[in-house]
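S.K.: give the three-dimensional model of this entry:
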Amino acid sequence: MCTGIQLKTTKGVPVYARTMEFGTSLHSKILVIHPGHKFTAIGPTDDYPGMSWTSQYAIVGINAMDREVIADGMNSEGLAVGSFYQPGYASYMDITSENAKLSLSSIDVTTWLLSSCSNVNDVKEKIKGLQINNGIPIVDGKQTGTTPYPLHYNIHDTSGNALVIECINGVLFCYDNPIGILTNSPTFDWHLTNLRNYVNISPDNKPVTNLVTSKQKNTATPFGQGSGFLGLPGDFTPPSRFIRAFALTQSVLPVDEPLDAITQAFHILSSFDIPEGVIREHTLDENGDPITTYDKTLWTSACDLKNKKYYFHSRNNRTIRMVDLGNWNFHETEEVTSMNMEDSQQVEQLYPVKVPA
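M.R.: Modelled structure (predicted):
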């Protein structure tokens, strides 16, 4: 469960923002990774590691499962990439042991793109021949499941170009994304087609309507504001969130400055925030006992792609924080800097102003 959007200022500066929802904690932290850092991807099996490579660019982002893998982030060229869940559709390639070192697991793709590509056109070139294996992450000595994480990928650059990459039945699909929106299943092209069911949606209030009967003429006035959005889906399913994200991003008034667009993006994504308990999944654990998981918003992030600033707030601390990658001191910090993002809510207390004697 994730919702991603793009906004542009009046000067064309793009801002990419997204939410991250999941049924369990992802143990996420903020990572800043130096250029030159070496990575090794998860291979198709425990015995055969995946691709090894060296990062060309600095990266800031949010990791998952205490690993050096980025779930969402931005690099020093202003390229942003996010992993989005796509259950029931994303499926990968059967990689032989001979080709294991040429492949990535699904959770490594975002990190590889951020460390290897400078813009959307660069991504299009470098994913030619990309092999995504069926590798499963291991945390604390145990596999995190029985199947690979089903993901598709949301990509944005400083020119405002956007791209979606999906792997369906082992075949890579690459879609230009003219509206900058992405959610989850089904496939991106289906979501674009589904927009046609909502061409009546408008931010403009409906006018007074004349009601003419055989005996008299009456008028019907909308009860209040927002009648143009009647019929806009309000649930948390991926198709409904896609439509709602499109309607909101198309309707907001453009702003002049990137920071104002960041604020606007957080406002929009607040309407997708899921409190714990609103979505419940009833399944069985490994012993066959019933368990319930609660899908909830874990964190929300936003990127000023021009100025290389990465903003975020978390479920437990709604205060917006920021990492300025453009001004990061790489000479005095570790090759990988990890910062906590799950601290408690920061609340500013106001005090009365003393009246001068």
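S.K.: switch to C-alpha atoms for all contacts and neighbour counts from now on
M.R.: Will do.
S.K.: how about the helices of the stretch 51-200 of the chain, start to end?
M.R.: 109-116, 120-126, 188-194 (DSSP state H, counting those that start in this stretch).
S.K.: let's compare: structure for the following, please.
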Amino acid sequence: MCTSISFPAHALFGRTLDLETSFGEQVVVTPRNYAFHFHHRPSVSNHFAMIGMASVVNQVPLYAEAANEKGLYMAGLNFPGNAFYFEQTDPGRENLAPYELIPLVLGTCATLAQARRLLENVHLTAEPFAPGYPAAPLHWHIADATGSLVAEPMDDGLHLYENPADVLTNNPPFPFQLMNLNNYQTLSPNPPENHFAPALDLRTYGQGMGAIGLPGDTSPMSRFVRAAFLRGNAVMDMDDPVRIEQFFHVLGGVSMVRGSVITPEGKNDETRYACCIDGACGVYYYKTYENSRINAVSLFEEDLDGEQPQLFPLVRGPQIHFVNKPRGSDTL
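M.R.: Down below sits the predicted model:
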């Protein structure tokens, strides 16, 4: 359960990561000379540097989402019941395990157009990262300053779709999500007009009534509609720091409150973190569930010609700033 959004015109990309438990996530900078190894193709030992959220297993970063130094973004989102990976390789295609897709795309592609050309030849195989690590059922949101697309692995191959909404959630497949938006085209951020019965004296009694009918639940299809509405109407003509805050406000509209979604196993599905990546300057911003302060890691402040990933554990605890001196405290 996740939501990814992009604002290509501002080179801002990010997502919520909704999960019932931690996956060991931390911000990871992978420099240009770290060697990525693959099951069915040669290693890539020199590539574009990247920054994103990942777990690190056996010194290998497993990215949930990342952006490279050229401003290309890619995020994997849960796609259960629909994602399909082949048991056999295809000798005429680029054979990749799902976890290898982000490293290869972001490591070798500078633009969305280049990523599309690579993905058009990809054949995803069912190899897990290691024993005990099943291949996660995923689809991907890829974007840069020129636009965004969706890649969905189905039983007849990897489908690529232009993404005019600049939004991705989970199920159903992307074409159904996009078609469903037709059901909400009468919604508006403006006050409503009385088309119901013009002869009746019907009046607005509060702000926001133009969007009555916007889904409020956290199901994937409803989050897609709500994210598309918020992203499509969000005012972004402000300076960068405020624009970053605005990006997080959009993500806040599709975030999961602890206790509001219970999994079949009885666990809380919640927004463990939300992130915004500024593709123009290489800064990764994030919030965690427990810490709503925006924290940031800059890609270009690190040694990008190194050979080992740089790891930045998440700041998780609450950070409350008192503007006056609380009672019983010697310091502010």
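S.K.: quick one: TM-score?
M.R.: For these two chains in superposition, a TM-score of 0.89 is obtained (TM-score structural alignment, normalised by the length of the second structure); 324 aligned residues with a Cα RMSD of 2.6 Å.
S.K.: looking at the helices of the stretch 51-200 of the first structure, which is closest to G228 of the first structure?
M.R.: Each of these has some distance to G228 of the first structure by Cα to Cα; the shortest is helix 188-194, at 18.8 Å.
S.K.: and the contacts of the helix or strand just after the closest one?
M.R.: Stepping forward along the backbone from helix 188-194 of the first structure, the first helix or strand reached (DSSP states H and E) is strand 209-212. Taking contacts as Cα atoms under 8 Å, 6 or more residues apart in numbering, the residues outside strand 209-212 of the first structure that touch it are K217, N218, T219, A220, T221.
S.K.: same check on stretch 21-31 of the second structure?
M.R.: With Cα under 8 Å, 6+ apart as the contact definition, stretch 21-31 of the second structure has outside contacts at 48-56, 61, 269, 272, 297, 299, 302-314.
S.K.: now the buried members of those.
M.R.: A residue is treated as buried here by neighbour count (16 or more other Cα atoms under 10 Å); on that basis the buried members of those are 48-56, 61, 269, 272, 297, 299, 303-304, 308-311, 314.
S.K.: return the residue of the second structure aligned against N121 of the first structure.
M.R.: In the second structure, the residue matched to N121 of the first structure (TM-score structural alignment) is A113.
S.K.: residues touching that match, list them.
M.R.: Neighbouring residues of A113 of the second structure by Cα under 8 Å, 6+ apart: there are none.
S.K.: distance of it from A296 of the second structure?
M.R.: 28 Å (Cα to Cα, to the nearest Å).
S.K.: before we move on, back to that, could you list which of the contacts of stretch 21-31 of the second structure belong to strands?
M.R.: When DSSP state E is applied, those are split such that 50-56, 61, 272, 297, 310-312 fall in strands.
S.K.: of those, just say which sits nearest to G71 of the second structure.
M.R.: Of all these, the one with the least separation from G71 of the second structure (Cα to Cα) is M50, at 9.2 Å.
S.K.: could you find the counterpart of that closest one in the first structure?
M.R.: In the first structure, the position corresponding to M50 of the second structure is occupied by I59, as judged by TM-score structural alignment.
S.K.: hmm, that match is touching G78, no?
M.R.: No - I59 of the first structure lies out of contact with G78 (Cα atoms under 8 Å); the separation is 9.6 Å.
S.K.: quick check, nearest of the contacts of strand 209-212 of the first structure to I95 of the first structure?
M.R.: T221 (62.6 Å).
S.K.: what residue in the second structure is paired with that closest one?
M.R.: When the structures are aligned by TM-score structural alignment, the residue of the second structure matched to T221 of the first structure is R203.
S.K.: contacts only, for that match.
M.R.: Taking Cα under 8 Å, 6+ apart, we find R203 of the second structure in contact with N194.
S.K.: which helix or which strand is home to it?
M.R.: Per DSSP H and E: nothing holds R203 of the second structure, as it lies in no helix or strand.
S.K.: likewise for the one 4 residues further on?
M.R.: Using DSSP H and E, Q207 of the second structure is not contained in any helix or strand.
S.K.: burial measure for it, as a count.
M.R.: Q207 of the second structure is surrounded by 11 other residues when neighbours are defined as other Cα atoms under 10 Å.
S.K.: map T144 of the first structure onto the second structure.
M.R.: Taking TM-score structural alignment as the criterion, the aligned counterpart of T144 of the first structure in the second structure is Y133.
S.K.: ditto for N134 of the first structure
M.R.: So N134 of the first structure corresponds to A126, using TM-score structural alignment.
S.K.: show me the contacts for L112 of the second structure.
M.R.: When the contact criterion is Cα under 8 Å, 6+ apart, the partners of L112 of the second structure are L72, I142, A143, D144, T146, G147, S148.
S.K.: try K101 of the first structure
M.R.: K101 of the first structure makes contact with G43, Y48, P49, G50, M51, S52, according to Cα under 8 Å, 6+ apart.
S.K.: tell me if the fourth one really is in a strand.
M.R.: No - applying DSSP: H, G, I helix; E, B strand; the rest coil, one finds G50 of the first structure to be coil, outside a strand.
S.K.: wait, it sits on L102?
M.R.: Yes - because the distance of 6.5 Å satisfies Cα under 8 Å, G50 of the first structure is recorded as touching L102.
S.K.: neighbour count winner among these two?
M.R.: G50 (26 against 19).
S.K.: which residues in the second structure does stretch 244-258 of the first structure align to?
M.R.: Residues 226-240 of the second structure are the counterpart of stretch 244-258 of the first structure, counting by TM-score structural alignment.
S.K.: so which bits of the matching stretch are buried?
M.R.: Within stretch 226-240 of the second structure, the residues that qualify as buried by neighbour count (16+ other Cα under 10 Å) are R226, A227, A228, F229, L230, R231, M236.
S.K.: just stretch 155-168 of the second structure next, same as before
M.R.: G157, L158, L160, N163, A165, D166, V167, L168.
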